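Student: predicted structure and sequence below. I'll ask about it afterward.
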Amino acid sequence: MGGRRGFAFASLAALVAGLRFPSTRAPRPRLDASRSEEPTDGSKTALFESPQWPALLSSLNRLPSFTVANERGQPLEYEAPGGTPLAMFYADVQAAQAELVDARKMYPELDCGVIPVGVGTAFRLASEGKALLSEYERPPPSTEMAAGSSPVGQQLPLFGCLEISRDGGPGRGPILPLFMSRSDALAAVRAGAADDLDVMCLSLDRAVELLLTVEGTGFEFVPPSASLDFIDATIRSEGWGNSHAPSSASAAGDA
């Protein structure tokens, strides 16, 4: 994973640090009733009080999610049943682009566009009931889910294979790559000449919980290759800065 090309833009960590969610936002269309996602009740926010959370947030913010925003960078809010305002973050850039088409039809005066937001920030806002985080790729029904995880709603599914874990170094346990894209996970397994290995699914919620509460847990979060391609293309066409961020992010619990 470390050999994958980096993507050049003002790093997501820096971008997110400067991102603000002002009180004056874009208008709020109502959420489609067919959406499976629902805002959480905020019960997971105790995890964010962990002293390890800031470092994990930094790692997660090297993974891109995307949101539709107006020309001032204010995310388009949606109105959930009951009138709750919610931002919408997409792990799948194509889903964000599809939402952009609808937003431009509804609000042509806003000059909307798609902007990247770190997954860590999107995850925290979703966990606090202030946003929805849509999965990149829903696992098929046959995919084995780790205990306590779910493929829908706030619990962003991540995909991995225990057999392609790498050594975490002295005093550390193995590091398991977790891919936002199941297709990328399958490609990594095949690249290791191991077509018959099973790809498991672990929710981002559960991965965060393990990293913050279970000693020796180690994951390497890998962004979707399609997201990297989109960011690279946007840099070339729009000049999103010139610094380099790694194409994967490692995080480990205390050894």
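Tutor: In hand now; what should we look at?
Student: use CA for all of it now, contacts and neighbours both
Tutor: OK.
Student: got the end-to-end distance for stretch 170-190?
Tutor: Terminal residues of stretch 170-190 are spaced 28 Å apart (Cα to Cα, to the nearest Å).
Student: separation between Glu238 and Asp232?
Tutor: Glu238 is 10 Å from Asp232, where distance means Cα to Cα.
Student: more neighbours: the two, which one.
Tutor: The neighbour comparison of Glu238 against Asp232 (other Cα atoms under 10 Å) goes to Asp232, with 18 against 9.
Student: that one in helix, strand or coil?
Tutor: What DSSP: H, G, I helix; E, B strand; the rest coil gives for Asp232 is helix.
Student: try it against this one:
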Amino acid sequence: WILVLPVAHGFIRPRGGVQPPRTPASAALGLPEGMEMPEATGVFAEPGWPDLKVELNRVPTWCIVQADGAPAKEASGATLFFVDVDEALSRRASLGIERLKKGGESDGLDIIPVPLGDAFTLAAGDIKAFLVPSQASLKAAGVDPTSPEGTEVPLFACMQIMKEDERTGKPVLPLFIDAVEAQQATSMAQEAAPAEAGEETLEVVGLTLTGAVKLLTQGGPGAPAYRWAPWQGWDVVVPTPRQLRA
């Protein structure tokens, strides 16, 4: 990605003030007046969901599993999908210790990649499945991990950076789970085209995964002209995980 270039090069820079880091997704992504956001599970019936899920599935989450492939559930019965692989590994270690203290087996615990789109689907439809945001991303977004907002996965973007989609020709907004990557991309954009940026400082803003998915799946007249466009650093091959057993 080369960001913030003239329209002639396939990039646009929408104008407008940069919002503070905790801008609601509806405001940050320009929700048209009168368009209501469906419930989280309602997005699965929206016309944009299949394509969006493909994009989401380029990003891995991590689930702790037992030797037989079944999720290693928490004491509450919850299955967790970690955005941060290091936090998944840390929880695997502590879960093994907890099981040993209770006289159980700790051997065989492992972590496997689960595509984000699949994990989001499971978490939205199951009261005992949860996406776990990274502590670093919550801190970067200015969110208290103990608050209700602390259960949401933060996303980061620069609202002044857009790129023309090679497939559709429409402008797309890069969204980042990693605040550091978002800041790096924004800095690259500022340095790549200083004449375009002028004296304006490009800034990273925050929104939530749930809010972004609700907005980006809606179709029809007046729908936001944005779609999920992961930074190239996310464009990884997510291995097909073993079938998670109930």
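Tutor: Received the coordinates, thanks. All values derive from a computational prediction rather than experimental measurement.
Student: so what number do they get for TM-score?
Tutor: Laid over one another, the chains give 0.63 as their TM-score (TM-score structural alignment, normalised by the length of the second structure), with 181 aligned residues with a Cα RMSD of 3.2 Å.
Student: residues in contact with Phe156 of the second structure?
Tutor: Contact partners of Phe156 of the second structure, counting by Cα atoms under 8 Å, 6 or more residues apart in numbering, are 175-179, 182, 204-207.
Student: can you pull out the helices in the second structure?
Tutor: All helices of the second structure, identified by DSSP state H, fall at 25-28, 49-56, 85-101, 116-125, 135-141, 179-192, 194-197, 209-216.
Student: got CSV for these, with mean neighbour count too?
Tutor: Shown next, in CSV, are these (neighbours: other Cα atoms under 10 Å):
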stretch, mean neighbour count
helix 25-28, 18
helix 49-56, 17
helix 85-101, 16
helix 116-125, 20
helix 135-141, 18
helix 179-192, 18
helix 194-197, 14
helix 209-216, 22
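Student: let me have these in CSV, adding distance to Gln232 of the second structure as columns.
Tutor: Listed next are those as CSV, based on distance: least, Cα to Cα, whole Å:
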stretch, distance to Gln232 of the second structure
helix 25-28, 22
helix 49-56, 12
helix 85-101, 18
helix 116-125, 16
helix 135-141, 19
helix 179-192, 10
helix 194-197, 22
helix 209-216, 18
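Student: of those helices, which is nearest Asp107 of the second structure?
Tutor: Comparing those by their distance to Asp107 of the second structure (Cα to Cα), the top pick is helix 85-101, with 7.5 Å.
Student: and Asp111 of the first structure, how many neighbours?
Tutor: Look at Asp111 of the first structure: counted by other Cα under 10 Å, it has 12 neighbours.
Student: find the nearest non-adjacent residue to the aligned residue in the first structure for Met159 of the second structure, please.
Tutor: Met159 of the second structure maps onto Leu162 in the first structure, with residues paired by TM-score structural alignment. The spatially closest residue to Leu162 of the first structure, leaving aside those adjacent along the chain, is Leu176, at 6.5 Å (Cα to Cα, 6 or more residues apart in numbering).
Student: could you report the neighbour count for the alignment partner in the second structure of that neighbour?
Tutor: Leu176 of the first structure maps onto Leu173 of the second structure when the alignment is built from TM-score structural alignment. Neighbour count of Leu173 of the second structure, defined by other Cα under 10 Å: 23.
Student: which residues sit in contact with Leu173 of the second structure?
Tutor: 157, 159, 161-163, 226-229.
Student: still contacting in the first structure, which of the residues you listed?
Tutor: Shared with the first structure under both residues aligned by TM-score structural alignment, their matches' Cα atoms under 8 Å, the contacts from those are 157, 159, 161-163, 227-229.
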